[in-house]
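Peer 1: The following block contains a protein sequence and its predicted model.
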Amino acid sequence: MRLSGQNLKCVRGGREVFSGLDFAAVSGEALAITGPNGAGKTSLLRVIAGLLVPAEGLVALDGGDAELSLPEQAHYLGHRDALKPALSVLENLSFWHEFLGGEPKDTAGCLAAVALDHATHLPAAYLSAGQRRRLSIARLLSVRRPVWLLDEPTSALDAAGQALFVGLMREHLAGGGIVIAATHLPLGLDARELRMGGAA
C-alpha cells in the first residue's frame, strides 16, 4: 500500500498555505510532518483526509480497498477530541464505532488498551485532558483503518500516555498500517520527516 501526494497546493482564506508539495508513505512506514506554526501541517492532513480540497495536485492511495475512498480508509485525529460530555466513556466509543461502520468488536478491550477500562461508565465531562485524548485514541483501535492521520497526537498526554501511544502506533505499523503525523515533538518512532516552511 502506498499513500502519496503530488504537486499539492492549498489555499485558505485567499492565502496560499503551501504549493508544489510532494510526499509518499508506504505500508509499515511513519511520516512526521514538522515545521513552525502556520506552515500548513494541519492543512496538509486535512487535505489527505478529504476535509479540504486542494487547489492543485492529487492525493492517492494505491493498494488499498478499491471499493473505498481514501477518507473511508483513514482515521483523522485532530486537535480537538470529538466527545459528547454527557455520554459515558463507553457510550462515546460505541457511538464512533457504529458511526464509522465498525465490525463487531470488543470496545471494552479498546478502552483497556488505552488504560481507560476503569472509567467505562464515567461521563466524558469528568475526564482529564489526557484521558479525553486516550479516549480519542481508542477510536483508532475500535475500527480498523490502514491510514492514521494524526495532528499533534501526544498533546495532553503524560509520559505514560505517550509511551502507551507509541506502542499502539508501532503495532499499527507492524500490521502494515501507515502513520502520518503533524508534530512539534518527537514521535518516538523511526519516522521519515517532511519539513514544511512558513512563518512561525
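Peer 2: Now that the structure is in, tell me what you want to look at.
Peer 1: Please count neighbours and contacts with C-alpha atoms only from this point.
Peer 2: Fine.
Peer 1: quick one: the strands in the chain?
Peer 2: 2-12, 15-26, 30-34, 56-62, 74-77, 147-151, 178-182, 192-195 (DSSP state E).
Peer 1: Figure out which of these is closest to residue 126.
Peer 2: Across the strands of the chain, residue 126 has its closest neighbour in strand 74-77 (20.9 Å, C-alpha to C-alpha).
Peer 1: packing partners for the closest one?
Peer 2: helix 129-142, strand 147-151 (3 or more C-alpha pairs under 8 Å, 6 or more residues apart in numbering; DSSP states H and E).
Peer 1: any chance of the ones you listed in CSV, plus distance to residue 58 and mean neighbour count?
Peer 2: What follows is the helices and strands packed on strand 74-77, written out as CSV (distance: least, C-alpha to C-alpha, whole Å; neighbours: other C-alpha atoms under 10 Å):
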stretch, distance to residue 58, mean neighbour count
helix 129-142, 25, 22
strand 147-151, 17, 24
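Peer 1: how about JSON lines for these, with distance to residue 13 added?
Peer 2: Shown next, in JSON lines, are those (distance: least, C-alpha to C-alpha, whole Å):
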{"stretch": "helix 129-142", "distance to residue 13": "29"}
{"stretch": "strand 147-151", "distance to residue 13": "21"}
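Peer 1: closest to residue 79 out of the ones you listed?
Peer 2: Judging these by C-alpha to C-alpha, what sits closest to residue 79 is strand 147-151, at 6.0 Å.
Peer 1: Below is an additional structure, to be compared with the one above:
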Amino acid sequence: MEFEAQSLTCRRGEAIVLRDVSFRVRAGEALILRGPNGSGKTTLLRTLAGLTPAVAGKVTAPTEAMAYGAHADGLKAQLTVAENLAFWAAAFGTGPAAAARAEAAFDLAPLRNRRAADLSAGQKRRAALARLVLTDRPIWLLDEPTVSLDAENTARFAAAVQAHLASGGAALIATHIDLGLPETRLLDISTFAARGTPDRAADPFAEAVE
C-alpha cells in the first residue's frame, strides 16, 4: 500500500520540531529515517500513527492502515508469550492462524509458555515485533526496532520486513542499522528541522547502498 506525507508540521509537546515534511513510500518499499538523537524521528512516526496530531499538512493513508512499533514493548507482563499474541490477534481480529505465523516469524515457540515478565530484553523485543505480523496492516511504522536484538534476531526481523514488503506492504523505519532490504531509500529527517537546519541539498533522499 502506497502512502504519502504532504507538508507535515509536527510538534513534540508545545514545541514545533519538524516543518514541511513531504515524502512518498510505495508499496513494496521501505523508507529508512536517519538523523541524530532528538531530530524528530519518533515525533514523525507518532504523528503518522495518529498519536500526536499534525500541526499542518496531511497523510494520505488512514491510521487504521498503520501498525506502530514504539520503543516500549507493550507486553502484558503477567501473560505468557502465547497469551500476549492471542490477545493481540483477538484485538486486531486476525485470529489464531495469524498468531501462529507471528510466533514462527520470530522463533517464539520455545518461549510461548513463559511469562513476559520473565523474558530477557531481547526476547521481549522479539515478542513485541511479532505483534506486527499479526496486525495484518499494510504500513509498518517502526522506531529503532532492533534495539536489544542480537545479530541472528536482527536478521530474523529483516526477513519479516522483507516478507511484508514482498506481500505489497510498506515500511517506514527509524534505524541506524543496515538491514540489507531491497527497494530501500534513506530520508535524513534533520532536513526538515524547524530551527537551525544546516544547508543541505534540496532533495533529502538518497538511494541506499547495498
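Peer 2: Good, I have the coordinates. None of these values were measured; they are calculated from a predicted model.
Peer 1: And the helices and strands packed on strand 74-77 of structure 1: which comes nearest residue 165 of structure 1?
Peer 2: Closest among these, using C-alpha to C-alpha: helix 129-142, at 8.0 Å.
Peer 1: okay, the closest one sits on what stretch of structure 2?
Peer 2: With TM-score structural alignment applied, helix 129-142 of structure 1 matches the range 121-134 in structure 2.
Peer 1: That stretch vs structure 1, mean deviation?
Peer 2: Superposed on structure 1, stretch 121-134 of structure 2 shows a mean distance to its aligned partners of 0.9 Å (mean C-alpha distance after the TM-score superposition for structure 1).
Peer 1: For residue 103 of structure 1, which of the helices and strands packed on strand 74-77 of structure 1 is the nearest?
Peer 2: Nearest of those (C-alpha to C-alpha): helix 129-142, 8.8 Å.
Peer 1: Of the strands of structure 1, flag the one that's most buried.
Peer 2: Among the strands of structure 1, strand 178-182 has the highest mean neighbour count (mean count of other C-alpha atoms under 10 Å), at a mean of 26.
Peer 1: That strand: average distance to aligned residues in structure 2?
Peer 2: Counting by mean C-alpha distance after the TM-score superposition for structure 1, strand 178-182 of structure 1 comes out at 0.5 Å.
Peer 1: What lies in contact with that strand?
Peer 2: Identification of contacts with strand 178-182 of structure 1 by C-alpha atoms under 8 Å, 6 or more residues apart in numbering yields 25-34, 41-42, 45, 146-153, 169, 172-173.
Peer 1: Please name the residues that touch the residue nearest the centre of structure 2.
Peer 2: Taking C-alpha atoms, centre = their mean as the criterion, residue 142 is the residue nearest the geometric centre of structure 2, at 1.4 Å. Neighbouring residues of residue 142 of structure 2 by C-alpha under 8 Å, 6+ apart: 45, 68, 69, 70, 171, 172, 173, 174.
Peer 1: Now that the first one has come up, it's in contact with residue 141, right?
Peer 2: Yes: assessed by C-alpha atoms under 8 Å, residue 45 of structure 2 is found in contact with residue 141 at 6.3 Å.
Peer 1: Now do the shared contacts for those two.
Peer 2: What both residue 45 of structure 2 and residue 141 touch, as defined by C-alpha under 8 Å, 6+ apart, is the set residue 68.
Peer 1: Would you mind measuring from the residue lying closest to residue 122 of structure 1 once chain neighbours are set aside to residue 9 of structure 1?
Peer 2: Leaving out its chain neighbours, the residue that sits closest to residue 122 of structure 1 by C-alpha to C-alpha, 6 or more residues apart in numbering is residue 88, at 5.1 Å. From residue 88 of structure 1 across to residue 9 of structure 1, the span is 41 Å (C-alpha to C-alpha, to the nearest Å).
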